[in-house]
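[1] Using only what follows, build the 3D model:
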Amino acid sequence: MQRITSSVLTFSVTLATAATAGPTVCLDFQDLAVGATYNIGDTFSTNGINAEVFPHAGDAQAKIEVYGLAGTGHEMYPNNVAVEFDATSSGLGHAVRAKFDYWEGGGINVMEVNGSVISFPNFFDFGPLNGSTWPSALGNVTLNVTESPTTGGFLGTVEIVGDIKSLRVGGQELVIDNVCFEYPETNNAQCCEGDSNQDGQVNFQDLISVISNWGSQCP
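    Next up is the predicted model:
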């Protein structure tokens, strides 16, 4: 009997662990017109995420163009400005992971997470930030960067892991695309493994739920 119970418990935990990943909202800027410009102080929304333009190294603007540098289709060129994306404006709460693709050709870049500045060792190069951990207003965040040299600069992806409310990115010779925010799973399986009936507890009722549904075909 003990052996059977252990087997069922293992199966129940496996079901919970295999729950689908949390929702992800990605910004590819396809919903913004080519040639659209956003000046300092302007606000706009793209794919349900609110954004605002802030000053950086000069008085310029963020522009939507098709450069073929950071991604495909529409890309954003934050020319001497920084664009802050509000992850919470999706209605899904704080993100647990964010990422963006970039091409950089020089100049001074800027990045902030939750209003806290990330300091660049080489002023413009994201690469040396790989594997680093930085404090933010909502706790530490970890940066993972993959980067490779390309014509006229560097091509790469920045991933931020932690409690993320906002992300600000800007530069001088910087193009970004595919800005994504991943949110936590919303069902009980994430915080309570083995809770197969999702009542917030792991107990005998979960065993009954698994046994009762054994062999069922999922839609």
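[2] can we go C-alpha only for contacts and neighbour counts from here?
    Will do.
[3] which helices and strands does whichever helix in the chain runs longest pack with?
    Assignment by DSSP state H gives helix 2-17 as the longest helix of the chain. In this structure, helix 2-17 packs against helix 204-212, with contacts taken as 3 or more CA pairs under 8 Å, 6 or more residues apart in numbering; DSSP states H and E.
[4] Second chain to compare with the first, below:
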Amino acid sequence: MANFQAFDFDHPLLGQLTGRRRNKDVVQFRGIPYARIPARFRQAQQIDSLSPQERICTEYGYSCPQVEQSMTPFGGPAPGEHDRYYDELLCLNLTVTAPIAALAGFNTAKIPILVYVHGGAFAQGAHYGAVHDCTPMVELSCRESRPVIVVSIHYRLNFFGLLACQDLIDDAGKHNEPPCNFALFDQRLAFLWVQKHLSAFGG
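    Now for the predicted structure:
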């Protein structure tokens, strides 16, 4: 049985999304796919429609495969740290953390959007975890009457995201795609998705 309160939101383009109500002010929609990767070392394609299963946004999505950094030298994982799950082709997803008032239309004006691009030297990292949970930031913005929506994104890392060679350049030409720099193109697609879909969240 779920140990969280579900929150349903009718998005005009994506359909009904089910997220997690984090507290009385904040809701979080986790693991929303923003693009699909057709094959290894291919440019991703932005998506604007979700399957019924993809509209259940209560769990974090996959992150890019990586060699995990051990937390043992730091005393282990932080309290509330989430386990990571990896998938090479399903890692392009994002999480929207928003004030409930914005989704309910209580705000008369659109509110700012902050996009969090996690660090890790393009080699490791994920947008979720105890350190990266954006709920406290959004909650504080509500308390200070300066609400903000935070979008945190995944993108391809290490050689999945940045490998470059002549073979990949030639292959990109066959598919009429820009070559290499997959990680940066992924980030660009995430920003384009935000630009298109976040106004419906009140942003």
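[5] where does the TM-score land?
    The TM-score (TM-score structural alignment, normalised by the length of the second structure) is 0.24; 85 aligned residues with a CA RMSD of 5.4 Å.
[6] re the thing from before, quick one: buried residues of the next helix or strand after the longest helix of the first structure?
    Downstream of helix 2-17 of the first structure, the first helix or strand assigned by DSSP states H and E is strand 24-27. For strand 24-27 of the first structure, the neighbour count (16 or more other CA atoms under 10 Å) marks 25-27 as buried.
[7] can I get those in JSON lines with distance to Pro78 of the first structure?
    Shown next, in JSON lines, are the buried residues of strand 24-27 of the first structure (distance: CA to CA, whole Å):
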{"residue": "Val25", "distance to Pro78 of the first structure": "21"}
{"residue": "Cys26", "distance to Pro78 of the first structure": "18"}
{"residue": "Leu27", "distance to Pro78 of the first structure": "15"}
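[8] Quick check: the gap between Thr37 of the first structure and Ile211 of the first structure.
    59 Å (CA to CA, to the nearest Å).
[9] Could I get the buried residue list for the lengthiest strand in the first structure?
    Taking DSSP state E as the criterion, the first structure has its longest strand at strand 153-164. Buried residues in strand 153-164 of the first structure, counted by 16+ other CA under 10 Å: 154-164.
[10] thinking again about what came up before, counting neighbours around each, name which of Thr37 and Ile211 of the first structure comes out higher.
    A count of neighbours by other CA atoms under 10 Å puts Thr37 above the other of Thr37 of the first structure and Ile211, at 17 against 12.
[11] buried residues in the strand or helix carrying Phe185 of the second structure?
    Counting by DSSP H and E, the element that carries Phe185 of the second structure is helix 182-197. Neighbour-count burial for helix 182-197 of the second structure flags 182-187, 189-190, 193-194, 197 (criterion: 16+ other CA under 10 Å).
[12] Summarise which helices and strands it is packed against.
    Using 3+ CA pairs under 8 Å, 6+ apart: helix 182-197 of the second structure touches strand 35-36, strand 45-46, strand 149-153, helix 158-162.
[13] Between strand 149-153 and it, find me the angle.
    Using axes from the mean of the first three to the mean of the last three CA atoms, to 10 degrees, the direction of helix 182-197 of the second structure lies 150 degrees away from that of strand 149-153.
[14] Can you tell me the SS state at the residue lying closest to Phe85 of the first structure once chain neighbours are set aside?
    In this structure, Phe85 of the first structure finds its nearest non-sequential neighbour in Ala51, 4.5 Å apart by CA to CA, 6 or more residues apart in numbering. Put simply, Ala51 of the first structure is strand when judged by DSSP: H, G, I helix; E, B strand; the rest coil.
[15] what's the neighbour count on Ala51 of the first structure?
    When neighbours are counted by other CA under 10 Å, Ala51 of the first structure registers 20.
[16] list the contacts for it?
    43-45, 83-86 (CA atoms under 8 Å, 6 or more residues apart in numbering).
[17] Mind checking which of those are in helices?
    Per DSSP H, the subset of the contacts of Ala51 of the first structure in helices is empty.
[18] Is Leu114 of the second structure in contact with Ile149, as I believe?
    Yes: using CA atoms under 8 Å, Leu114 of the second structure is in contact with Ile149, at 6.1 Å.
[19] rewinding a little: from the contacts of Ala51 of the first structure, list the buried ones, please.
    For the contacts of Ala51 of the first structure, a neighbour count by 16+ other CA under 10 Å gives the buried set as 45, 83-86.
[20] Which strands or helices does the one helix or strand Ala172 of the second structure maps to pack on?
    In this assignment (DSSP H and E), Ala172 of the second structure forms part of helix 166-174. Of the remaining helices and strands, none touches helix 166-174 of the second structure by 3+ CA pairs under 8 Å, 6+ apart.
[21] Same drill for Leu114 and Ile149 of the second structure, tell me which one is more crowded.
    The neighbour count for Leu114 of the second structure versus Ile149, taken as other CA under 10 Å, is higher for Ile149 (25 against 15).
[22] That concludes my questions; thank you for your assistance.
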